[in-house]
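[1] Show me how the following folds:
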Amino acid sequence: MPQTPTDQPPTELTPAQLEAYFAFTEVSSLLRHAVEKQLRDAGDLSYVQFQLLARLGDAPGGWRRMTDLADGVVYSRSGLTYQAQLLEQRGLVTRSPSPDDERSTVVALTDEGRAVLATVFPGHIDALRRLLFSTLSSDDVDDLARILGGAASHLRANPPRSAAPRRRAPRA
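    Here you go, the predicted structure:
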């Protein structure tokens, strides 16, 4: 009777699991390298800076609380604060105290930030299509989204500190 992945001892992976893992890490590394180069060349942005700007661009009103941004980006909170500071120095975002809670910081996308996003997005989309999606059918893309979405949900159930939602103290 063949063993299923859950029947494996915890210290072993099946050959298929190893192959999938190595393929995933190789694709991830190669794609990340190409995307980071495109972002640097087109907009002088790091990958994390792009993630911040893109999340702000998708947010209603173009702003979010810093803690909400940190919860969505797997990056240390102090590192994310530093990246937001660099973006603010370039005039791509503004940071200010939250009107609802003075302990929170609100980050907002500026017109200059929107212009940088408009500059980098065409090349970013082209790179993704050319490097990742050009070899996949629509069904493959659906499967990939489903599989990676399930893996992401599983990993977020016990996230690293940088990806864990911050617990808020009850208000007095």
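
[2] hey, let's count contacts and neighbours off CA atoms from now on
    Fine.

[3] so how far is stretch 116-135 off the chain centroid?
    15 Å (C-alpha atoms, centre = their mean, to the nearest Å).

[4] ditto for stretch 109-118
    With C-alpha atoms, centre = their mean, you get 18 Å for stretch 109-118.

[5] Just the buried residues of that stretch, please?
    109-110, 113-114, 116-117 (16 or more other C-alpha atoms under 10 Å).

[6] buried ones in the longest helix belonging to the chain?
    Using DSSP state H, we find that the single longest helix of the chain is helix 15-43. By neighbour count on 16+ other C-alpha under 10 Å, the buried set for helix 15-43 is 31, 35-39, 42-43.

[7] which one of those residues sits closest to A145?
    L31 (16.0 Å; C-alpha to C-alpha).

[8] Skipping its backbone neighbours, what lies nearest that closest one in space?
    Distances taken as C-alpha to C-alpha, 6 or more residues apart in numbering place L131 nearest to L31, at 7.0 Å, with adjacent residues excluded.

[9] now swap in L45 and tell me
    L39 (5.4 Å).

[10] show me what contacts that neighbour?
    Applying C-alpha atoms under 8 Å, 6 or more residues apart in numbering, we find L39 in contact with 45-47, 50, 120, 124.

[11] now the other sequence, so there's something to compare against:
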Amino acid sequence: MSEPRWLDDLEMAAWTSFVEAGHRVDRALERQLKDEAGLSHPQYEILVHLADAPDGELRMAELADRLITSKSGITYQVAQLEKLGLVRRRACPEQARGVYAVLTDEGSARLRGAAPAHVARVREVLIDVLDRDQLAVLAEALGVVGRRLRAHDRA
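    Below you'll find the model as predicted:
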């Protein structure tokens, strides 16, 4: 077995900055959504994906894939949204075990109400902190990482 390639100072700085910033941004967004919209960040993202989907619905497996979570995780979150009347489930006629998550009118209204404050918080904690060049570097760098991991997940 070969010796591990330990991180040098620059690599360690990049890694620890990424981890800390990711956690802090996530915490800030989670808090804002809970306080102002009564939603968790995953629940908000579910509403966003459903709102963007044709007819406001997606198969649960597709929703889990888009949110990069497990099927059980998406089932739990959709159940919580269902209790709030923001999403409903319906059987998939093409596949006996398939289930769609469907955005309700109340879910659409909650999303419209939550979105402006959420976007303002995203700007406050991330977007407006960086200049355009930094945003371009961040988008490119994280895009490379995301595409590589997505390809690996599909392999």
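
[12] Could you get me the TM-score between them?
    The TM-score (TM-score structural alignment, normalised by the length of structure 2) is 0.91; 153 aligned residues with a C-alpha RMSD of 1.6 Å.

[13] Restricted to strands, list the buried residues of stretch 109-118 of structure 1.
    L109 (DSSP state E).

[14] re the thing from before, and the residue nearest to L31 of structure 1, what's its match in structure 2?
    Under the alignment (TM-score structural alignment), L131 of structure 1 pairs with V125 in structure 2.

[15] That match and H23 touch, don't they?
    No: judged on C-alpha atoms under 8 Å, V125 of structure 2 makes no contact with H23 at a distance of 11.6 Å.

[16] just to revisit the earlier point, neighbours around the residue nearest to L31 of structure 1, how many?
    15 (other C-alpha atoms under 10 Å).

[17] Ok, H41 of structure 2 next?
    H41 of structure 2: 17 neighbours (other C-alpha under 10 Å).

[18] Per the alignment, name the residue of structure 1 opposite it.
    Per TM-score structural alignment, H41 of structure 2 is aligned with Y47.

[19] Kindly report the same for A21 of structure 2.
    Using TM-score structural alignment, A21 of structure 2 lines up with V27 in structure 1.

[20] What of A115 of structure 2?
    Aligned partner of A115 of structure 2 by TM-score structural alignment: F121.

[21] how about stretch 114-122 of structure 2: buried residues?
    Quick answer for stretch 114-122 of structure 2 (16+ other C-alpha under 10 Å): 114, 118, 121-122.

[22] Could you single out the nearest of those to G85 of structure 2?
    A114 (15.6 Å).

[23] What helix or strand is that closest one located in?
    Assigned by DSSP states H and E, A114 of structure 2 belongs to helix 105-125.

[24] Mind listing residues that contact that helix?
    Against helix 105-125 of structure 2 from outside (C-alpha under 8 Å, 6+ apart): 25, 28-29, 32-33, 36-37, 44, 47-48, 51, 85-87, 129.

[25] tilt between that helix and helix 9-37?
    140 degrees (axes from the mean of the first three to the mean of the last three C-alpha atoms, to 10 degrees).

[26] Give me the next element, helix or strand, following helix 105-125 of structure 2.
    Helix 105-125 of structure 2 is succeeded, C-terminally, by helix 132-154 (DSSP H and E).

[27] what's the distance between the closest residue to L126 of structure 2 other than its chain neighbours and A91 of structure 2?
    Nearest residue to L126 of structure 2 in three dimensions, chain neighbours excluded: V25, at 7.3 Å (C-alpha to C-alpha, 6+ apart). Computed as C-alpha to C-alpha, to the nearest Å, the V25 of structure 2 to A91 of structure 2 distance reads 36 Å.
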